[in-house]
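Peer 1: the sequence and its predicted three-dimensional model are supplied below.
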Amino acid sequence: MEFLVASGVGVMTAAGIYLMLRGRTFPVVLGLAMITYAVNVFLFATGRLTLDRPPVLNGAEAYTDPLPQALVLTAIVISFGMSALVVVLALRSYLESGGDEIDVIGEAEVARRIERDGVSGPEARR
């Protein structure tokens, strides 16, 4: 069971990193979501994977630790807010530049500064 969960976390992390290294903003947002899901599963799995057991029992019997479950709930709320912020930033960037290519966004900003200030070369990139 642990090998299956560890493999799933590894695959989700690898997919998230691959997507975050893409040159467009939408795959970067998906990659960020994949990495947060991988971290949530990892945190949940640290509380010992036991089936059909309540979170805490009386005595010294084996129990499932409730702390990772609370951490996962907190991480889900934080990742939802972070994902909403990144989606809004990506949408704003798309509307400003007309595309979601990361290189195009930088070039559009440089072109806008050249038109506005009449400066070209390295000074426009500052």
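Peer 2: On my side now, so go ahead.
Peer 1: alpha carbons only for contacts and neighbour counts from here, please
Peer 2: Noted.
Peer 1: point me to the residue sitting farthest from the middle of the chain.
Peer 2: Among residues of the chain, the one most distant from the C-alpha centroid is Gly59; the distance is 39.8 Å, by CA atoms, centre = their mean.
Peer 1: same for the longest helix along the chain, what does it pack against?
Peer 2: Across the chain, the longest stretch assigned as helix under DSSP state H is helix 67-97. Judged by 3 or more CA pairs under 8 Å, 6 or more residues apart in numbering; DSSP states H and E, the packing partners of helix 67-97 are helix 25-45, helix 102-117.
Peer 1: how far off helix 25-45 does the last one point, in degrees?
Peer 2: Interaxial angle, helix 102-117 versus helix 25-45 (axes from the mean of the first three to the mean of the last three CA atoms, to 10 degrees): 130 degrees.
Peer 1: surely Ile35 touches Tyr18?
Peer 2: No: proximity of Ile35 to Tyr18 does not meet the contact threshold set by CA atoms under 8 Å, at 10.3 Å.
Peer 1: and those two? Which one has more around it.
Peer 2: Higher neighbour count among Ile35 and Tyr18: Ile35, with 23 against 13, using other CA atoms under 10 Å.
Peer 1: report how many residues lie close to the closest residue to Val72 other than its chain neighbours.
Peer 2: Leaving aside its chain neighbours, Val72 sits nearest to Asn40 (5.4 Å; criterion: CA to CA, 6 or more residues apart in numbering). Residue neighbour count, defined by other CA under 10 Å, stands at 21 for Asn40.
Peer 1: this is the other structure I want to compare:
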Amino acid sequence: MELVLAIGIGVMTGSGVWLLLRPRTYQVIVGLSLLSYAVNLFIFGVGGIKRHAPPILPEGGIADPARFTDPVPQALVLTAIVIGFATTALFLVVLLASRGLTGTDHVDGREQSK
């Protein structure tokens, strides 16, 4: 399972960096989103991947902490998802305003000559 997670994080990071280097602002925003999702997966994976582990303490017993997943990375990822959604919405509003003012969606503000 760790290998699949590592490959997924690598593909998302590579795609995000590639899109960040594109000349259009919409592609840059999508690249930033992919990078934030890759970082979220990385943080989530740092917390430990456990399958078939109980999510709560057993009834009336003493729990072994090694059997449980750390909840702190899960809380951090949940917070990062909300913040990432808000910043993506802000970036899209700035993108639309910039396109309305300049008439182009290139990062540097001018069309490339062919």
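Peer 2: Received, thanks. Bear in mind that the values here come from a model prediction, so they are computed numbers and not experimental data.
Peer 1: that older thread, okay, the helices and strands packed on helix 67-97 of structure 1 in CSV with distance to Tyr94 of structure 1 next?
Peer 2: Conversion of the helices and strands packed on helix 67-97 of structure 1 to CSV gives the following (distance: least, CA to CA, whole Å):
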stretch, distance to Tyr94 of structure 1
helix 25-45, 9
helix 102-117, 8
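Peer 1: just name the most buried of those.
Peer 2: When those are scored by mean count of other CA atoms under 10 Å, the highest mean neighbour count falls to helix 25-45 (a mean of 20).
Peer 1: helices and strands around that helix, which ones?
Peer 2: For helix 25-45 of structure 1, the elements it packs on are helix 2-20, helix 67-97, judged by 3+ CA pairs under 8 Å, 6+ apart.
Peer 1: could I get those as a markdown table with distance to Ile105 of structure 1?
Peer 2: As requested, the helices and strands packed on helix 25-45 of structure 1 are exported to a markdown table (distance: least, CA to CA, whole Å):
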| stretch | distance to Ile105 of structure 1 |
| --- | --- |
| helix 2-20 | 16 |
| helix 67-97 | 6 |
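Peer 1: closest to Leu49 of structure 1 out of those helices?
Peer 2: Leu49 of structure 1 sits nearest to helix 2-20 of all those, at 7.7 Å, using CA to CA.
Peer 1: and the gap between Asp65 of structure 1 and Phe26 of structure 1?
Peer 2: Using CA to CA, to the nearest Å, one obtains 36 Å as the distance from Asp65 of structure 1 to Phe26 of structure 1.
Peer 1: same deal with Leu57 of structure 1?
Peer 2: Noted for Leu57 of structure 1: a distance of 45 Å to Phe26 of structure 1, by CA to CA.
Peer 1: equivalent analysis for Val9 of structure 1, please.
Peer 2: Val9 of structure 1 is 22 Å from Phe26 of structure 1, where distance means CA to CA.
Peer 1: still on that earlier bit, tell me which residue of structure 2 matches up with the residue nearest to Val72 of structure 1.
Peer 2: Mapped onto structure 2 by TM-score structural alignment, Asn40 of structure 1 lines up with Asn40.
Peer 1: that match: what's it in contact with?
Peer 2: Residues in contact with Asn40 of structure 2, defined by CA atoms under 8 Å, 6 or more residues apart in numbering, are Val77, Ala80, Ile81.
Peer 1: same question for Gln27 of structure 2.
Peer 2: Leu19, Leu20.
Peer 1: pretty sure Gln74 of structure 2 contacts Gly47?
Peer 2: Yes: here Gln74 of structure 2 reaches Gly47: they are 7.5 Å apart, a contact under CA under 8 Å.
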